[in-house]
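K.L.:
sequence and predicted structure are below.
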Amino acid sequence: MKTSFCAFVSIILLASIFPPTSIWPLAFIAFVPLMIVCSKHSAFQSFAILMCVGLIVENIIFIWIYKLEVFTPVHGLLLGVYFALYWSIWGACTSWILRSKLSQTLKMLSVASVWVLLEYGMANMGFLAFPWNTLAQSQTSNLWLIQWSAVFGEYVIAFFIIAVNYIFYAHKTFSKREIRVSALFVVIFYLSGALDYYFNNDQTGKPVRVASFQTNFLRVRTAENVDPARRLQRVLSMAEDSLAESPDILVFPEGTLHGNGVAYDINLARLRAFAKRNQIPIVLGYMRDDKYSSQVDSKEQFNAAILIDSDKELTIYHKMLLMPFSERLPLEGIIVWPRWLVPNDMFLTPGVKSTPMSAGDIHAVPIICWENLFAGFVKKSLSKESNIIIDIVNDNWFGNTPAPYQHNNISVFRAIENGLPLVISSNTGPSQIIDSNGRVLAMSDEIFEPSTVIADVRLRSTRTIYFYIGDIFIVFCILVLTIALVMTIMVRRTTGLSTIKS
């Protein structure tokens, strides 16, 4: 009964730390009941219990995925089991660690390190990589803490959260000295982030005014949503209205215009004329319209971001990281995927390189939709001149659910990690403008409503520590677990020798 109760409490707490509720302080106690469970059960039993917990938590967090028309309960089960495996492995390892004879400090560091390494694996598992709603992403409103992402990335935030959970779990077995040291560690770590937030705020960059648009083109196949001319009319109308606020750049979302290729698109030409007439650069998403493509050339369908800058040639970035099974077919030619699993048969062609977009003092790095999930990819896309990140998004598929808010949380970390402001232009919202400290400067009020958000940001040419060292914190976690393993082997050998002598 106690096991069931602890699991239930953790499920409620864990489901509450992400949107729509986003009660981030609960993350610091949400794992305590799971640690109690793992300490009372074997590694195998903990694996099974955490599998059940993971299945329920992930289905609550990802409930929006059932909004996808092609998504079935079978897909949900497969996805749930995959993510629950991470929980299971952590549970089994935690059970072994908590019931070992390691010191309290090494136990705490080891339990946190296992979680971090699993999240790192989740972000680097090839076509299975999907680092969405990582533990750190529950803390996007906790601005003091997440400043540490500028040093070690989001993994150090997850490490800190698990460590604090362990302190709560094991505090009764701590000596007074261990309690004082633990409390001091938590306070110093947290206040260091606060000091960085308030005092390490570079105001030397040139201010620019950004207008980010939420066009609200829906999936419903009405003339207003499908017809390229009508889409352009909404874009031009919103752009014209924004000029009253004197923006320096306009950003429109993924797939804003559909056409027969940039060289032949009369609507794109009209938008270029608008940009030239008003002397204002425009970034927008562009896709070839399906009705113009054939089976012969369907492999040359790109998901593109385009910079229109007065008389200059178009700068075009083709999305490099395509979503598996939706925009690309993983292991094509190696695995024949069953039709019930992969109903889509029209895929896109990936881009081959990052394409910086420059207009005057603005040197933007464009990313498209889910490319914001991958910290390493975004970091590698930056050039030495880059001073702003532009993320164009279309979360139309998920309806009025927490999904777009969860998606935007990820971009907060990309801004802090790289020390750059980040602009999100989302088709159905929410569109946001985020500064280099992760503060949301402007945000659309509603999703699924046309909207324009405008804010001033400072272009940043400085780089963070994380930009230079990347995910080196992973090495620390590996070292911790290596020490824990060596110490365990030594203790067992010592115990064995003592038994033989006696």
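P.N.:
Yes, it's here. Numbers count the residues shown, from 1 in each chain.
K.L.:
rest of the way, CA atoms for contacts and neighbours
P.N.:
Fine.
K.L.:
tell me how many other residues crowd the residue nearest to residue 142 when sequence neighbours are not counted.
P.N.:
Leaving aside its chain neighbours, residue 142 sits nearest to residue 24 (7.4 Å; criterion: Cα to Cα, 6 or more residues apart in numbering). Number of residues near residue 24 (other Cα atoms under 10 Å) recorded here: 21.
K.L.:
before we move on, what about residue 241?
P.N.:
10.
K.L.:
just checking, it is part of a strand?
P.N.:
No. Under DSSP: H, G, I helix; E, B strand; the rest coil, residue 241 falls outside any strand and is assigned helix.
K.L.:
please tell me how far it sits from residue 451.
P.N.:
Look at residue 241 and residue 451: by Cα to Cα, to the nearest Å, they are 11 Å apart.
K.L.:
confirm residue 389 sits in a helix?
P.N.:
No. The assignment for residue 389, made by three-state DSSP, is strand rather than a helix.
K.L.:
I'd guessed it sits against residue 422; true?
P.N.:
Yes. Between residue 389 and residue 422 there is a contact under Cα atoms under 8 Å: 4.6 Å.
K.L.:
need the residues touching each of the two.
P.N.:
residue 415 (Cα atoms under 8 Å, 6 or more residues apart in numbering).
K.L.:
contacts only, for the closest residue to residue 88 other than its chain neighbours.
P.N.:
Distances taken as Cα to Cα, 6+ apart place residue 47 nearest to residue 88, at 4.3 Å, with adjacent residues excluded. Residues counted as contacts of residue 47 (Cα under 8 Å, 6+ apart) are 87, 88, 89, 90, 91, 92.
K.L.:
for comparison:
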Amino acid sequence: MSSPLSAALLVALLGAWFGHANPISHVPGAALLFPAALFWIALKASSPSAAFRSGWICAAAAYAACLYWVFIPVHVHGGLPWILALPCPILLGLYLGLYGGVFSSLIHWARPALSPAFLGLSAGLLWGGMEMAQGTLFSGFSWLTLPAALAPWPAAIQGLALVGEYWLSAMFVAATAWLILSRESTFSLLLGIATPLILIGFGIMTLAKPLPEGESVRVTLVQGNIDQTVKWETEYQEATVRAYLNLTAKELSSGPELVVWPETAMPFYLQEEHALSRQVRDFVRSQEHFTLLTGAPRYEVNLSTGEIGYANSAFLLGPKGETIDVYDKEHLVPFGEYVPLAGLLPFIRRLAHSEGDFVPGNDPAPLRWDRLALGMLICYEAIFPGLSRERVRAGANLLVNISNDAWFGRSSAPRQHLNQAVLRSVEQGRFLVRSTNTGVSAIIDPRGRRLEAGGLFHRLTLSYPEVLLLEDRTFYHRHFAFLQALLPAAVALLLGSVWWLRRRRASFGMK
């Protein structure tokens, strides 16, 4: 491996690892070193193919390092032998690294045709388009985005309410590229300094403003910390129910109006009439002053065909213990809740428990009770900007993310997942309450500030007395379709313009 490539690989690895949540030390701004390394590769490469190859190697290594935790659910809970599970994060990194390789290759190809100022802008557009493609193609995996790395710095992410995740990435990467090109252009230096200063200055001013007015509710989150390896065993179901009931009972003196339990907190069919479901409903009925939201599996029988469909669901129970409404998870996890190409991959089994593959829901309407309109995001639905927007568009005044991150053990994944959820609150201008089995549970305000947050693998409760039910829509929400269409259109215009300029230069015999 050449010395320049080794240096770029080291910068990309350190930038991605420390820039995103990790078990050692999280330095959000370091994430900018990752696109910086790929841009530098593009400038130094001898050809587009060499840029692609080097960019792919660096990006694949960085993604694989940050996603090392994929090994844990595949091996520990999926039963795949470690020799077969170990390559999984590497394979995922190799796939995601293709986007990095394309980024470096296109920057190298565009450089002769563009001025430094336009080349930096192109880098931003290409990076934002790359992240959008990652979150869309093949069911989408919008996980290690640049704004997610910056989520612990609320001042850096307030632009999400204006332009959303992918455009904010584009702006920060453009600024990074301009700084790298500053030796070639004073104007690039000015752009590279001004852009982040404007973004962060806007963020500081936004954080200083009061939140919009809205009715407040007291919300309690319960983190049961149930061992995933025994969770679905029948003999442990009674203990699981008692754990959640006891934790909730300790918070009732504070008068919560909404209590939230995690994804599949109840490891049985709550819709059925049996001793365990009666315990839950009788407990809620005995208090008569709060509603309970809990995750549980659900099934539905098609009376005409006899087929049974299974869903990963959220049940909203009213003060009398009755089921008010149910939400079925819409965006399922590949290999977790269903197996793509199951006929070709018979040796792979689902990680999630059910009698068969889960069926996706198709109703983004909020779960309603009294003043509450709960926009549901189950598990990694929180990583997709469009899903939270659909819930707010349907009338949600509070976003609720329930998850079970016990699959990932004591790894980076739970905190990386939390950072993605933070982005949704800012984009949509909503409080987001997040209840998980083993952490990280949190209450997040519309500015992305973590008002309450728990630790990993602790049995705990979190309460907040003034969760606001908001109705205002952000600029990003109102213009979502336009902004989503504008980014790929801008990338297409960029590529078309570079192609034309290169042909024009070639026709005049210019290098």
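P.N.:
Received, thanks. Here the structure is a predicted model, which is why all the values come from computation and not from measurement.
K.L.:
let me see the TM-score of these two.
P.N.:
The TM-score (TM-score structural alignment, normalised by the length of the first structure) is 0.90; 486 aligned residues with a Cα RMSD of 2.5 Å.
K.L.:
just give me the match in the second structure for the residue nearest to residue 88 of the first structure.
P.N.:
Aligned by TM-score structural alignment, residue 47 of the first structure pairs with residue 52 of the second structure.
K.L.:
which helix or strand contains that match?
P.N.:
helix 48-66 (DSSP states H and E).
K.L.:
and that helix, how far out from the chain middle?
P.N.:
Relative to the centre of its chain, helix 48-66 of the second structure is centred 23 Å away, using Cα atoms, centre = their mean, to the nearest Å.
K.L.:
read off where whichever helix or strand comes after it ends up in the first structure.
P.N.:
Of the helices and strands lying after helix 48-66 of the second structure in sequence (DSSP H and E), the nearest is helix 71-72. Under TM-score structural alignment, helix 71-72 of the second structure corresponds to residues 66-67 of the first structure.
K.L.:
against residue 230 of the first structure, how distant is the residue nearest to residue 88 of the first structure?
P.N.:
From residue 47 of the first structure to residue 230 of the first structure the distance is 54 Å (Cα to Cα).
K.L.:
how much space between residue 269 of the first structure and residue 311 of the first structure?
P.N.:
To residue 311 of the first structure, residue 269 of the first structure is 12 Å away according to Cα to Cα.
K.L.:
now the helices: where do they sit in the stretch 201-350 of the first structure?
P.N.:
Ranges of helices within the stretch 201-350 of the first structure are 223-226, 228-242, 266-278, based on DSSP state H, counting those that start in this stretch.
K.L.:
mean deviation, the first one versus the second structure?
P.N.:
After superposition onto the second structure, the mean distance of helix 223-226 of the first structure to its aligned counterpart is 8.0 Å, using mean Cα distance after the TM-score superposition for the first structure.
K.L.:
buried residues in that helix?
P.N.:
Of the residues in helix 223-226 of the first structure, 224, 225, 226 count as buried by neighbour count, 16 or more other Cα atoms under 10 Å.
K.L.:
likewise the second one?
P.N.:
Within helix 228-242 of the first structure, the residues that qualify as buried by neighbour count (16+ other Cα under 10 Å) are 228, 229, 231, 232, 234, 235, 238, 239, 242.
K.L.:
which residues sit against that helix?
P.N.:
Helix 228-242 of the first structure is contacted from outside by 211, 213, 215, 217, 223-225, 250, 256-259, 267, 271, 274, 452, using Cα under 8 Å, 6+ apart.
K.L.:
ok, 6 Å please
P.N.:
residue 224 (Cα atoms under 6 Å, 6 or more residues apart in numbering).
K.L.:
and if you look at stretch 327-343 of the second structure?
P.N.:
Stretch 327-343 of the second structure has contacts (Cα under 6 Å, 6+ apart) with 311, 312, 313, 314, 350, 351, 352, 357, 358, 360, 361, 362.
K.L.:
residue in the second structure matching residue 195 of the first structure?
P.N.:
Residue 195 of the first structure maps onto residue 205 in the second structure, by TM-score structural alignment.
K.L.:
what helix or strand is its match located in?
P.N.:
Going by DSSP H and E, residue 205 of the second structure is in helix 186-208.
K.L.:
elements contacting that helix?
P.N.:
Packing partners of helix 186-208 of the second structure (3 or more Cα pairs under 6 Å, 6 or more residues apart in numbering; DSSP states H and E): helix 160-180.
K.L.:
give me the mean distance between the helix it packs on and the first structure.
P.N.:
Looks like 1.3 Å for helix 160-180 of the second structure (mean Cα distance after the TM-score superposition for the first structure).
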